[in-house]
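Asks: model this:
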Amino acid sequence: MVPLRRLPPHLSEFTYRIPEKLAQHVAAGSVVRVQFKNSLIHGIVVALHDEQESPQSSKDIVAVAPISLTQTQLVLARHLAELYVQSLGVIFNSMLSDPPAQLKPASRVKDTISVLKKPVEESTYLLYKQPDAFYTYLASHLGAWRHDGQTLLIAPERMQRDALVSVARRAGAADVLLVPDKRRRHDFARAWQQSGTAPVIVGGMLALLLPFEKLKRIVIIEAEHQQFHRAEQNPRYHLADIVWHIAESYHTQVILSGFSPNIRLLYHCLQKKYPIKQITGSPARPARIVDLQHERESGNFSLLSEPARDLIERTSGRLLLYYNRQGYARLTVCADCGFTVRCERCDFPLALEGSRKLLQCGNCGFERAVLLQCPKCGSVALRSKGTGSDRIVSDLKKLFPGKSVASFSSRSRAGDHGSAASDIVVATAAILSQRSFRFDAGIMLNADLDLHIPNYHAAEALRHAIGVLRSMAGELLIQTFDPSQYVFTTLTAVDHFYREELNWRKTLSYPPFSTILKVWVREKDSAVYAERRDQMLTYFRPALPTGPFERREGSAYIASILCKLKPGDTGALDLLRSSSYTWMHAEINPYQLL
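Replies: Take a look at the predicted model:
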């Protein structure tokens, strides 16, 4: 039996006795209630053996829940536990729903081992410029698919899932099952139970772990979307890590799609010689690249290039101005002593919130009043540095008094968009989720911003953002200080982008040419933090890690290390598997390195 709680990977299986009254109800995959230390907890039965093999001290199973995992899920869980160096209990917990009393046990899939030995049916990668082209493709196939096993449609965001449900119903799939967020516990539990037989299922990435009986194909929408890289659940599953394991477990076809390729998924497809196809639709206008360095040489030092000003002036409809930095100013600095105003909780620089005249931390949300003098030297020469989206709104209102200007960011409330009727909308990355928005033109103010973050997915993420913006705006202008960067030179050539990005990752030994292990400690008590940080460093010293990288997040102290593992190198993973430190956290191939 495996307890549904986080334990060291090598200490996760325990032996319990089955009372005679429960003997007919317990099988491999059953969810049971047992006495564990001083608590009653749930666990998963992973194997049955004769009573003679059980230790005399074994406790009895107390009760059996009315749901169970399938045999395919049990085998898949072991794969994922090995891949993510997690206890089976953590993996099982991510596969389960809460067991409402009225639900019946899910049926079990047999012949799991023979299924795992079968090859995956030929998969494919479909690339498009307009989502409508892919939805048309999907609608033309769903009518036949719903009579041929189960089809699972995975989308990163709720709005896209709702669109998929509409497409499926228009294609005749009236009984499409929408899997809700797991936080809606009872709704998710009912969807979990129905997923065994539903012909068409729509959900987020965790829907990949449902108890299917006849799964025939998995369709991934926007496989390059960052939500598939940085899922928030524990363990942090990443699409490129798990989708092929699941496909092999169910002997199912995988259909990937997107504006731009997920490099790791595309690499796998090409290694397997799966076809890569372009879906044609209404042609998108090519993006224009503006060299900001040339603008500086011409004497223009503003955020808007001359072509950008011209585009704003001649656009009679709505215009999107994309700038992925919130606030009014990014820093408040003393001009006399150089002191930078930082967050009291996490030491992050405080940004000026122009609309509310506050200093706000973009990391933990801490707020304080604007300072009138420097806390260090007493000078009143405090200066705001850097530019945020709120300041751009203010500047645009002065530059173009005849146009209405609004902002859109993660602070904007759903359904309350002054931007809906504005001539110019200044938006952060939050706009990328609003696929129903349409603009006559768009401008990326500084496309280089997101290329300089510690994230080996940066080029991939920027290319995805450009693809989304091109689908929302009739004309797109991209401002950059480095127009020779391959993200911009390969906008119309996916194969060239793939080769450039793959060469860069190979040179620096990033995935898919290595596995990156990130290990960290997080503590609120500074003394406990320092002790555990040093223990972590000592324990992983044989693996030659990089770090520690230390930061504050709210009231917590965080220290992390990174280990790059080449194929066949399992040293750091073996150390993690044998560790008994439950306060150490780990992530494989993290989205954010630091």
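Asks: CA atoms for contacts and neighbours, from now on please.
Replies: Noted.
Asks: give me every residue that touches residue 42.
Replies: 3-4, 31-34 (Cα atoms under 8 Å, 6 or more residues apart in numbering).
Asks: Who wins on neighbours among those residues?
Replies: Tallying neighbours with other Cα atoms under 10 Å puts residue 31 at the head of the contacts of residue 42, with 27 neighbours.
Asks: Give the closest residue to that one in space, chain neighbours not counted.
Replies: Nearest non-adjacent residue to residue 31, counting by Cα to Cα, 6 or more residues apart in numbering: residue 44, 4.8 Å away.
Asks: ok, now which ones touch that neighbour?
Replies: Applying Cα under 8 Å, 6+ apart, the residues contacting residue 44 are 1-4, 28-32, 89, 92.
Asks: can you tell me how far it sits from residue 4?
Replies: Shown here: residue 44 relative to residue 4, a distance of 7 Å by Cα to Cα, to the nearest Å.
Asks: follow-up on the earlier one: mind checking which of the contacts of residue 44 are in strands?
Replies: Judged by DSSP state E, these include 2-3, 30-32 as members of strands.
Asks: Another sequence for comparison is provided below:
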Amino acid sequence: MTHCILQLALDTPLNSCFDYRWPCAPQERPQVGQLALVNFANRDMMGLIVAVKDDTDVPLDKLKDALAVRSQLAPLSPRWLALAAFAADYYQRPLGEVALPGLPKNLRAAGTVALDRALKKMAKLEQTHDGAPVDMPALNAAQQIAADAIGGAQGFTPLLLYGVTGSGKTEVYLQACAQVLAREQDAQILILVPEINLTPQLEGNIRTRFPGVMLATLHSSLSEGERGLHWIAAHQGRARIVLGTRLAILASLPNLKLIVIDEEHDPSYKQQEGLRYSARDLAVWRARQLAIPIVLGSATPSLESWHHAQSGRYRLLELRERAVRDAVLPTVRLIDMERDRGKDGLSAALVAALKLRLERGEQSLLFLNRRGYAPVISCDACGWISNCTRCTSFMVLHKPEHRLRCHHCSLELRIPRHCPTCGNVDLQPLGRGTQRVEEGLQLLFPQARILRIDADSTRLKGSAQAAFDTVHRGEVDILIGTQMVAKGHDFKKLTLVGILNPDTALFSQDYRASERLFAQLMQVAGRAGRAARNEGGNASEVLVQSRYVSHPLYAAVMHHDYDRFAGSLLAERKQAMLPPFMYQALLRAEAPLLANAIAFLEAARDCMEHEGITINDPIPMTMTRVYNVDRAQLLLESPSRPALQAFLKVWLAALRDMKSRVKWSLEVDPLDI
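Replies: Just a heads-up that it's a prediction; the model follows:
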């Protein structure tokens, strides 16, 4: 028996490719793309075969033998390996850190029981090719043009589907998918959504529309067994439609023919830990690699995508009217909180509007993107406030749980009975969160059915979908929610949206804050009036409470004027040389002392020449301390993406040679600066 050399990518923090021996006859050599179990650093772990060789630079007596090759699973394709290699190269991470975490844990386990069980279950299922949809509703003219453009696109065709809220973008997706499935017998389609709670509604629509098509879902709420089974269905080409969140972009799809990115502007598509990749950007690269169409859909496109559409790189498809006949965009009114202070954070005008909807039997939504009861409690006597002892943040009051909770490090404390500094027993909550608004509404409208949906009320698995189902059934009069309720949900009876306390984002140091606030307001406003006007002909409305009603952002929201708002922001970005006219990378450092993190970043800035690359001075992060660790950052900028990438490769090698004890990480194309 002869030996071959397997070069394996492993999920390790530095160099991720290592050589192992494997006994095999020439006709039984393992294949590139297969998984292999090896021992590394005294523990068994799964690796990905990236090369099969006859020799190695490492002395043979220094090599370990691979423990097993998972030959029962078909190899990952060369195109999938190229996708992983591109992501590793672009985001400056080892290949193993990209390729392995994207696979279900059951596939990476040392044992084969779970994998064998999933493969047997898949073998019993019949392969289906029937893509014929049922119940195809008629489209309006603009929808039909968009669906035909997507369904008939050939080769790499990036399309930006800009449609106002309620314009029927989902129906366009489904009918375009029907055209692709009908045209190509084995075609697979990948549909991405930004958040897990948006998958059930879309999944139900897909299953109803395509009863003969296998659908796989991929997101972090699935059990490992479910995720493994669905991943295999996609990998084998059995699942012809794959629906998932950002992790699904790394799914193995051998017959992928169309990619759809819904709510493409959403920052949730950017991973914020480990490999900080953008699923949207990788999707565009993957579509180019495979020479297939990709659709980016949104009512408020990201400035990057809008810029590409305006410059002709993307084809722009527009849906300017709501899809339901007689359904119109809601009227937006601004309420000046300097004049109408109201009570408990609710203006008199908003309270009156809520009362009117209750009398009509219609639903209302109050949007406040701040959970908890109050952001902080304080002592009027000495000025003490409930700071977190481990973070530069406040402990948020959660009154129903009788706890103070830090939303950054999860520290929980009992609510103090008196001020820890002066002993004063009269501690007061400052500001309002969703719990406090709920309490106030219950006092104002004791007869109303009130429901709060936020991260606190939907902690249990399935609780979010159960709550949304309650709203859809009409069993809720007033819904209070955070960003969880802002997009993707089609509440037929909802005719009023009240937006509370949006002003804080107007003064953020983050240059993206105004773009995000506008998108958030337009999305949540779009929950109102999605059905036709009621029998009384009453129009839906959105009431925005603000102390800065003359701000141009609110004027754009009031007129539903995305085009002008985006144009003005792009002009500002170009003048200031910010993305999409500049490319960025962010080096972050963490240490027990801020001075150590800053010192490391200063050394990183000065360790080599950087002609053509702007390296700014290191500064503390906005949230400087989290869980007793201080954090600082260093921003790099260049008008040339290739120049920045080339510099980062050399620079990172120099940083690794510095052998600092400071923990550091690099993010390419950062969203939060």
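Asks: hang on, the earlier thing: now for residue 44 and residue 4 of structure 1: what residues contact both?
Replies: 89, 92.
Asks: which outside residues touch stretch 170-187 of structure 1?
Replies: Residues contacting stretch 170-187 of structure 1 (Cα under 8 Å, 6+ apart): 97-98, 100, 139-140, 142-143, 146, 161, 165, 168-169, 188, 191-192, 194-195, 198-204, 207.
Asks: ditto for stretch 329-344 of structure 1
Replies: So stretch 329-344 of structure 1 is contacted by 348-354, 361, 366, 374, 376-377, 379-388, 391 (Cα under 8 Å, 6+ apart).
Asks: residues in structure 2 aligned with it?
Replies: Aligning stretch 329-344 of structure 1 against structure 2 (TM-score structural alignment) gives residues 374-389.
Asks: And that stretch, how far out from the chain middle?
Replies: 33 Å (Cα atoms, centre = their mean, to the nearest Å).
Asks: so where do the helices sit in the stretch 351-500 of structure 1?
Replies: 389-399, 458-472, 486-489, 494-508 (DSSP state H, counting those that start in this stretch).
Asks: From residue 389 of structure 1, how far off is residue 591 of structure 1?
Replies: Counting by Cα to Cα - residue 591 of structure 1 and residue 389 of structure 1 are separated by 25 Å.
Asks: More neighbours: these two, which one.
Replies: Between residue 591 of structure 1 and residue 389, counting by other Cα under 10 Å, residue 389 is the more crowded of the two (26 against 20).
Asks: any idea what the more buried one aligns with in structure 2?
Replies: Checking TM-score structural alignment: residue 389 of structure 1 goes with residue 434.
Asks: Now that match: closest residue in space that isn't a chain neighbour?
Replies: Closest residue to residue 434 of structure 2 apart from its sequence neighbours, by Cα to Cα, 6+ apart: residue 371 at 5.0 Å.
Asks: The one you found touches residue 482, doesn't it?
Replies: Yes: contact criterion Cα atoms under 8 Å: residue 371 of structure 2 and residue 482 qualify, at 7.0 Å.
Asks: and those two? which has more neighbours close in?
Replies: Applying other Cα under 10 Å to residue 371 of structure 2 and residue 482 shows that residue 371 carries more neighbours, namely 25 against 19.
Asks: mind checking the SS state of that one?
Replies: Following DSSP: H, G, I helix; E, B strand; the rest coil, we place residue 371 of structure 2 in the coil state.
Asks: Pull the contacting residues for it.
Replies: 433-435, 454-456, 482.
Asks: filter the residues you listed to the buried ones?
Replies: Buried members of the contacts of residue 371 of structure 2, counted by 16 or more other Cα atoms under 10 Å: 433-435, 454, 482.
Asks: now the residue mapped onto residue 127 of structure 1 from structure 2, nearest residue through space, not along the chain?
Replies: Applying TM-score structural alignment, one finds that residue 127 of structure 1 aligns to residue 162 in structure 2. Using Cα to Cα, 6+ apart and skipping the chain neighbours, the partner closest in space to residue 162 of structure 2 is residue 318 (4.9 Å).
Asks: Looks to me like that neighbour is in a strand.
Replies: Yes: applying three-state DSSP, one finds residue 318 of structure 2 inside a strand.
Asks: From residue 38 of structure 1, how far off is whatever residue of structure 1 lines up with it?
Replies: In structure 1, residue 318 of structure 2 lines up with residue 278, judged by TM-score structural alignment. Remark: distance between residue 278 of structure 1 and residue 38 of structure 1 (Cα to Cα) = 59 Å.
Asks: what does residue 51 of structure 1 give?
Replies: With Cα to Cα as the criterion, residue 51 of structure 1 and residue 38 of structure 1 are 24 Å apart.
Asks: Please identify which of those two sits among more neighbours.
Replies: Neighbours per residue, other Cα under 10 Å: of residue 51 of structure 1 and residue 38, the larger number sits with residue 51, 11 against 6.
Asks: residue in structure 2 matching the more buried one?
Replies: Match for residue 51 of structure 1 (TM-score structural alignment): residue 55.
Asks: hang on, isn't its match packed against residue 6?
Replies: No: applying Cα under 8 Å, one finds residue 55 of structure 2 not in contact with residue 6, separated by 9.6 Å.
Asks: how about the helices of the stretch 1-150 of structure 2, start to end?
Replies: Taking DSSP H, counting those that start in this stretch, the helices of the stretch 1-150 of structure 2 run over residues 78-90, 95-99, 105-108, 113-124, 141-151.
Asks: between those, which gets nearest to residue 339 of structure 2?
Replies: Residue 339 of structure 2 lies closest, by Cα to Cα, to one member of the helices of the stretch 1-150 of structure 2: helix 141-151, at 42.6 Å.
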